[in-house]
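A.B. asks: the following block contains a protein sequence and its predicted model.
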Amino acid sequence: MESTIVTKLKPELNTLVLLKSNTKPENALQIKTGKYFCIMSLFAQSVIKGKTILFDRNTYGCPGACAGLGFGTAYDKAMGGYETFATFFSKGLESAEEPEKYRAFAEKMPSGVKQKLIEGERFHCSKQKAYKWISKDLPLFDFPEEYRILKPLKELKDGEVAESVIFTVNPIQLTTLITLTGSIREGVNETITPQGAACQMIGNFVFKEGESNNPKAVLGLLDLAARHTVQNILPDDVLTYAVPWKLFLALEKEAEDGIFSSPLWKNLQ
């Protein structure tokens, strides 16, 4: 698919789409079954090299990506379930209701994982808040399609509809996309910045916005764990800007004679 936005924005990195399908694409990268893995490293390969990435219910990488890709949730069963994740996402051992049991669980893990479990990722100020986030606040989807496909927008075929269109952009490009979105949306605050994993900021948070009659864009790569994963692959000054399909189509139309025709944009080129 040719995109007016991409043509005028000229991002250095590939704009991607995330879609669901029952058809397995040829020559797609896919991690090994059951392997624990941060899928943002695969995302980075698609952004830089234009690779097509394939996921299914056995190759989604980690519990965060299970939710992010619309395969339901694994937070309730993986790694000790909600209790362990709520402790891990808050302050680790000092948040644990049964410290010795939690420490014994952590001791069985590889050294890097063990240290994070003990200290906690500290994404939430308390175990109670973290528990509410994973069990109630996080939007969950369990789409019936077998596969999730991540690939460049330019490779989207006629008839294919993406769930999420993902721009990976620098600050000037991001400013322009936010301006473009604000120019067509009613009200203010056209972009959300959810607390979550980077894969969720291009996936399930975007799916949720896609259900709205007035969907917002989702700003992403705001996950320190993912930033560590992609630090030596992607520039430090890029963020993701993901939009549901119907918002993307509206932005495409406005891009023809909107902000890209402004002297403000032209003067920055």
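C.D. replies: Alright, I've got the coordinates.
A.B. asks: contacts and neighbour counts: CA atoms only from here.
C.D. replies: OK.
A.B. asks: which is the succeeding secondary structure element to the helix or strand hosting residue 180?
C.D. replies: Per DSSP states H and E, residue 180 falls inside helix 171-184. Next helix or strand after helix 171-184 toward the C-terminus (DSSP H and E): strand 191-192.
A.B. asks: what is that following strand packed up against?
C.D. replies: Counting contacts by 3 or more CA pairs under 8 Å, 6 or more residues apart in numbering; DSSP states H and E, strand 191-192 is packed against strand 217-220.
A.B. asks: from residue 67, how far out is the residue of the chain positioned farthest from its centre?
C.D. replies: Distance from the C-alpha centroid of the chain, by CA atoms, centre = their mean, peaks at residue 100 (34.2 Å). Distance, residue 100 to residue 67, by CA to CA, to the nearest Å: 29 Å.
A.B. asks: try this one next to it:
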Amino acid sequence: MQSNIAEALSLRFPPLAINYTWEPPADAAELHPLCSMLLLARAAKGETVAITKGTCGCHGALEGFGLGRSRPEDFPGGRECFLRFLSVGNEGWEQGRAVIQKLTEANAPKILITEFAEGEGFKKTPELVDEWQDEVPDIEPQGSHVVIRPLASLEAGEKPELVTLLVDPDQLSALVVLANYARPGIDNVRIPFCAGCAGIALYPFDEARQARPRAVIGLTDISARFYLRKLLGKDILSFTAPWSLMKEMDGNVSESFLNRFAWRTMMGR
């Protein structure tokens, strides 16, 4: 499956197709990395990867990939430790210190122990983390696996549910304009505060089920960027759209600003 957008934007990485499936492709790699977003990097290099409940590498990946609802109660130390993990950290209270000791004795990854102790600082208070959790979409999984693969690898007649483009700031600006090009309004693209996996799967899957689906800008998750910067580059963000929107955008390339003076000049054409 070809992409006019990929050619017009001179993308560094291939467009990626994302689908639910009950049976993953035979060539799909199922790995267990600490951060499941490392699978995105492998797909960007041409591989087919599959994520399931059993291969989600961190507590939030199950929810982030739209495979089920993560339970804060299942996090090390339970709900309170989870709320503190995303905010103020766990080293300042007795229960948290006890869990840190257990993680240390179990030889847990150093980065996990450090972030569990000092907190990720993504929200100011545990209460704000709790409130944020209530706003996360709750969708019904349409398969046991989420498969990510190059769009070009799809067979004739296959349709992706989502398409992710890995882009630099110039390319991202073009995609924001293109997403609004043929649609009314000014908010056909959104940037939710979310984990890296949720920005390419959960939120776009939720958008695909809306009457007026929007694209989602992702890889704004600091933790995900930490893992991916050496593999994809420090300037890369994601732009994920439901297939209906991406197909519309792709069909508008030739008549849009992508063939006009400003963009041609920026691209040195």
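C.D. replies: Alright, I've got the coordinates. Keep in mind that this is a model prediction, so the values were computed, not measured.
A.B. asks: what is the aligned counterpart of the residue farthest from the centre of the first structure in the second structure?
C.D. replies: Aligned counterpart of residue 100 of the first structure in the second structure: residue 94 (TM-score structural alignment).
A.B. asks: so the helix holding residue 180 of the first structure matches what in the second structure?
C.D. replies: The aligned range for helix 171-184 of the first structure is 169-182, by TM-score structural alignment.
A.B. asks: got a list of contacts for that stretch?
C.D. replies: 9, 11, 186-189, 215, 235-237, 239, 245, 249, 252-253, 256, 258 (CA atoms under 8 Å, 6 or more residues apart in numbering).
A.B. asks: what about the strands in the first structure?
C.D. replies: Remark: strands assigned in the first structure by DSSP state E are 16-21, 53-55, 147-152, 164-169, 191-192, 217-220, 239-243.
A.B. asks: so what's residue 167 of the second structure up against?
C.D. replies: Shown in contact with residue 167 of the second structure (CA under 8 Å, 6+ apart): 11-13, 235-239.
A.B. asks: kindly indicate which of those residues lies nearest residue 87 of the second structure.
C.D. replies: Residue 87 of the second structure has its nearest neighbour among the contacts of residue 167 of the second structure in residue 237, at 23.9 Å by CA to CA.
A.B. asks: not counting sequence-adjacent ones, nearest residue to residue 44 of the second structure?
C.D. replies: residue 13 (5.8 Å; CA to CA, 6 or more residues apart in numbering).
A.B. asks: from residue 167 of the second structure, how far out is the one you found?
C.D. replies: Per CA to CA, residue 13 of the second structure is found 8 Å from residue 167 of the second structure.
A.B. asks: wait, isn't residue 125 of the first structure in contact with residue 92?
C.D. replies: No. Contact criterion CA atoms under 8 Å: residue 125 of the first structure and residue 92 do not qualify, at 10.8 Å.
A.B. asks: more neighbours: the two, which one.
C.D. replies: Applying other CA atoms under 10 Å to residue 125 of the first structure and residue 92 shows that residue 92 carries more neighbours, namely 26 against 12.
A.B. asks: thinking that one is in contact with residue 123, fair?
C.D. replies: No. Residue 92 of the first structure is not in contact with residue 123 according to CA under 8 Å; the separation is 10.6 Å.
A.B. asks: what does residue 223 of the second structure correspond to in the first structure?
C.D. replies: In the first structure, residue 223 of the second structure lands on residue 225 (TM-score structural alignment).
A.B. asks: number of nearby residues for that match?
C.D. replies: Other residues close to residue 225 of the first structure by other CA under 10 Å number 15.
A.B. asks: who touches it in this structure?
C.D. replies: Going by CA under 8 Å, 6+ apart, residue 225 of the first structure touches residue 197.
A.B. asks: make it 6 Å
C.D. replies: With contact set as CA atoms under 6 Å, 6 or more residues apart in numbering, residue 225 of the first structure has no partners.
A.B. asks: how close does it sit to residue 232 of the first structure?
C.D. replies: Residue 225 of the first structure is 13 Å from residue 232 of the first structure, by CA to CA.
A.B. asks: shared neighbours, these two?
C.D. replies: Between them, residue 225 of the first structure and residue 232 share no contacting residue, judged by CA under 6 Å, 6+ apart.
A.B. asks: residue in the first structure paired with residue 210 of the second structure?
C.D. replies: Residue pairing (TM-score structural alignment): residue 210 of the second structure is matched to residue 212 of the first structure.
A.B. asks: now the match of residue 223 of the second structure: how far from residue 266 of the first structure?
C.D. replies: 36 Å.
A.B. asks: and the helices in the second structure?
C.D. replies: Applying DSSP state H to the second structure gives helices spanning 4-9, 38-44, 61-64, 79-85, 94-105, 110-118, 126-134, 169-181, 196-200, 202-208, 222-232, 243-251, 261-266.
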